[in-house]
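[1] any chance you could fold what I've pasted below:
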Amino acid sequence: MSIEIIQASLSSTDTRILKLYNQIKVGELVLRPFFQRKLVWKKIHKYHFIETILKNYPFPEIYISTGSMDTSKLTSIDWVVDGQQRLSTIYDYISSEGDFKSQNVVKPFNELSSAEQEIFLSYKVVVRDLGKINIDTIQEIFKRINNTEYSLNTNEKMNASYHNNSFMIFCKQLVDEEIDLSQPFVQDNNITLVSLVDRKKVSNIFKKVFNDNDIRRMNDLQFIMTLVISLELGYFNRRGEIDNYLDKYNEDYPSATQIKNLLLPIIDFIERLSLNDKSYWFNKANIFTMIIELSKMDYSNINISLLKERLEYIDEENKKFNSTHTIIDEFSYGLEQYFMYAKEAVNDKKSRIIRGEIFEKILLDCYN
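    The predicted structure is shown next:
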């Protein structure tokens, strides 16, 4: 890691919102480079922030850096180092997108008078330009700024530290269909890419598993890394195994294609089950167990209608168990034990093994 010492003081400029909006719109200002976390503001935070601007109150400065420069076309792309939440909120408000598409908390931009719109667009944002500095320095600045603001969790710090890691980029593709794969690092390191069609398939499954807060806080990323490692190594117990993989497979993850070819057909199989979006099987522990156990067998011989029937039966048994603590378990799968261990943390090896053994019985019972 090469951290620069910035010798000169950093200049700041007052930039109108209109200019920032247009830079974002045409791609000259990138809101979410690799080191950035996902958006964490809730609706109320966004509405309150827009009110701040409408009342012409000040807010903290934005940090940007030069991402890339094309000397032949005389163009450049800047990265937002700090201020992603604020600029995203401004962009969505003006465009009537996201949480501003249909709301009555703050007056919509298109309902402001021409004079009010002009005042809003003329609001000056303090922008501090870090200039052209290396990615490690940008990353260090980002982490230091965020030490005193909305605290980063372990997953977000990991994302900032390993933004250009081959193993992480492969895993990110499986939970983030909007990931930017045009970054030079991706192209230069020949990282195994997952097509947009396949990324959508996988993310459609995991959207049923993770809530908005999980996604904002990158819990889905930690889950998929654990899943990928388990597909390769089997069940493991240590959180440190993720760190080992990140360190070992920084430049190249040789098992990526193998894992992709293993996982995608399983995702197709789960889709074919047509389970209810609110199904018991779309919680973290259960989908984890289902995918790992399916990866161990030839599931092409499973009677998919029968498996769907059994899974729906178990779903109903779980509801009974939660309300009365009694179940029938007419197939003697050991459901009471499964229900108990499914409530425990996904990263506990003993829980995973017991859930896996019981789920294997269910699958074998549904073989043609």
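
[2] hey, let's count contacts and neighbours off CA atoms from now on
    OK.

[3] which helix or strand contains the closest residue to Ile17 other than its chain neighbours?
    Of all residues beyond its chain neighbours, the one nearest Ile17 is Leu121 (5.0 Å), with distances taken as CA to CA, 6 or more residues apart in numbering. Using DSSP states H and E, Leu121 sits in helix 114-122.

[4] can you name every helix or strand that that helix contacts?
    If contacts are counted by 3 or more CA pairs under 8 Å, 6 or more residues apart in numbering; DSSP states H and E, helix 114-122 sits against helix 17-25.

[5] list the buried residues in the helix it packs on.
    Applying a neighbour-count criterion of 16 or more other CA atoms under 10 Å, the buried positions in helix 17-25 are Ile17, Leu18, Leu20, Tyr21, Ile24.

[6] quick one, what contacts the third one?
    Put plainly, it is Leu20. Taking CA atoms under 8 Å, 6 or more residues apart in numbering as the contact definition, Leu20 lies against Leu29.

[7] how deep is the residue nearest to Ile17 tucked in, by neighbour count?
    Leu121 sits with 18 neighbouring residues when counted by other CA atoms under 10 Å.

[8] that one and Tyr91: what is the separation?
    Counting by CA to CA, to the nearest Å, the separation of Leu121 from Tyr91 is 11 Å.

[9] now the second one, please; I'll put the structures next to each other:
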Amino acid sequence: MLVCQMLCNQIDVNLADKDNEDFKLDPNIPESFLNWARDKTNSCENIQKLLTDERIFSIREISRKVNLQYTLNIVSTYLAGFYTRNDKVDEYLLLYLEDFNMKDEIVNRFEKVAEFYLRLELDDKSMWFNKANMFSLFIALANYSELDSLDISKFSEILNQFDSLDVYDHEYMVWAKEGVNNLKERRGRHKIIMKYILNIPDIQEESFKD
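    This next block holds a predicted model:
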């Protein structure tokens, strides 16, 4: 939970909690986490920017911590593969209650993907700022081993032209219209993104990790 709060900027680990009684850090946050998080402050600027981006989340949604639940699902999906709605979130919160030994990997990888995502040449109203589509594209990129080799301009062009493809109307929209957080829909979007956007045609069932 604490790592996810940091990723979506729902916690300020640099807060000087002794300076103002109204803005104290939660005393239950372990000092070891605070020390680690403070060292990582400059390593999560892009992911914090993406997960508070008003093209994706409204100010009201951020105030209601909608982006925190979203972050919990992205992290859990990266770790466990696809599942329905929020089914794995509580399980992983309990599993990593004492120690989240993958926190460095998560922060480093997510920061890299977010930096790439924010550089994409997309219109502010792009479908890729829709929550469900962004979720699917982010997970695909996070699991894509050749991210460094992608050309920003060419990849942006592919994304911008995606909704003109037959597969968008006849397949992708089926998975992106209703029940977008169900397992079947998440898998469907992932397979199409991998095949038609990242050019990986054969997605094996085991690649879903579940």
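
[10] quick one: TM-score?
    Between these two chains, after superposing, the TM-score reads 0.77 (TM-score structural alignment, normalised by the length of structure 2); 185 aligned residues with a CA RMSD of 2.4 Å.

[11] just say helix, strand or coil for the residue mapped onto Phe82 of structure 2 from structure 1.
    Aligned against structure 1 by TM-score structural alignment, Phe82 of structure 2 finds its counterpart in Tyr235. The three-state assignment at Tyr235 of structure 1 reads coil, by DSSP: H, G, I helix; E, B strand; the rest coil.

[12] from Gly356 of structure 1, how far off is the closest residue to Tyr235 of structure 1 other than its chain neighbours?
    Nearest residue to Tyr235 of structure 1, sequence neighbours excluded (CA to CA, 6+ apart): Lys349, at 6.2 Å. Counting by CA to CA, the gap from Lys349 of structure 1 to Gly356 of structure 1 is 10 Å.

[13] okay, these two: which has more neighbours?
    It is Gly356, of Lys349 of structure 1 and Gly356, that has more neighbours when counted by other CA under 10 Å, with 22 against 15.

[14] name the element that one belongs to?
    When elements are assigned from DSSP H and E, Gly356 of structure 1 belongs to helix 349-364.

[15] once aligned to structure 2, how far is that helix on average?
    On the superposed models, the aligned residues of structure 2 are on average 1.0 Å from helix 349-364 of structure 1, with distances taken as mean CA distance after the TM-score superposition for structure 1.

[16] what packs against that helix?
    For helix 349-364 of structure 1, the helices and strands in contact under the criterion 3+ CA pairs under 8 Å, 6+ apart are helix 284-294, helix 304-324, helix 335-342.

[17] pick the most buried one from those helices.
    When those are scored by mean count of other CA atoms under 10 Å, the highest mean neighbour count falls to helix 284-294 (a mean of 21).

[18] where in structure 1 does stretch 129-142 of structure 2 fall?
    Under TM-score structural alignment, stretch 129-142 of structure 2 corresponds to residues 282-295 of structure 1.

[19] so what touches that stretch?
    Contacts of stretch 282-295 of structure 1 (CA under 8 Å, 6+ apart): 208-210, 227, 230-231, 262-263, 266-267, 280-281, 342-343, 345-346, 352, 355-356, 359-360.

[20] and if we set it to 6 Å?
    By CA atoms under 6 Å, 6 or more residues apart in numbering, the list of residues contacting stretch 282-295 of structure 1 from outside reads Val209, Trp281, Ala342, Val346, Gly356.

[21] helix, strand, or coil at the second one?
    Applying three-state DSSP to Trp281 of structure 1 yields a three-state assignment of helix.

[22] nearest spatial neighbour of it, chain-adjacent residues omitted?
    If you skip the residues right next to it in sequence, Trp281 of structure 1 has Ile287 as its closest partner in space, 5.8 Å away by CA to CA, 6+ apart.

[23] and the one you found, how far is that from Glu316 of structure 1?
    Taken as CA to CA, the spacing of Ile287 of structure 1 relative to Glu316 of structure 1 amounts to 17 Å.

[24] could you do Gly67 of structure 1 as well?
    As for Gly67 of structure 1, its distance to Glu316 of structure 1 is 53 Å (criterion: CA to CA).

[25] swap in Arg217 of structure 1?
    According to CA to CA, Arg217 of structure 1 and Glu316 of structure 1 sit 31 Å apart.

[26] and for Ser351 of structure 1?
    With the distance defined as CA to CA, Ser351 of structure 1 ends up 21 Å from Glu316 of structure 1.

[27] do Leu18 of structure 1 as well
    Where Glu316 of structure 1 is concerned, Leu18 of structure 1 sits at a distance of 54 Å (CA to CA).

[28] repeat for Ser88 of structure 1
    Using CA to CA, one gets 42 Å for the distance from Ser88 of structure 1 to Glu316 of structure 1.

[29] over to Val346 of structure 1?
    Counting by CA to CA - Val346 of structure 1 and Glu316 of structure 1 are separated by 22 Å.

[30] likewise Asn189 of structure 1?
    When CA to CA is the yardstick, Asn189 of structure 1 and Glu316 of structure 1 sit 48 Å from each other.

[31] try Gly240 of structure 1
    36 Å.

[32] one more: Asn159 of structure 1?
    Here the distance between Asn159 of structure 1 and Glu316 of structure 1 works out to 38 Å (CA to CA).

[33] surely Arg16 of structure 1 and Lys124 touch.
    Yes. Using CA atoms under 6 Å, Arg16 of structure 1 is in contact with Lys124, at 4.4 Å.

[34] tell me the SS of Asn181 of structure 2?
    Remark: Asn181 of structure 2 carries the secondary structure label coil [criterion: three-state DSSP].

[35] structure 1: which residue goes with that one?
    Taking TM-score structural alignment, Asn181 of structure 2 has Asn347 as its aligned residue in structure 1.

[36] apart from its chain neighbours, what residue comes closest to that match?
    Nearest non-adjacent residue to Asn347 of structure 1, counting by CA to CA, 6+ apart: Asn237, 6.0 Å away.

[37] so what's the residue count around that neighbour?
    By the criterion of other CA under 10 Å, Asn237 of structure 1 has 14 neighbours.

[38] and what of Asp148 of structure 2?
    By the other CA under 10 Å criterion, the neighbourhood of Asp148 of structure 2 contains 11 residues.
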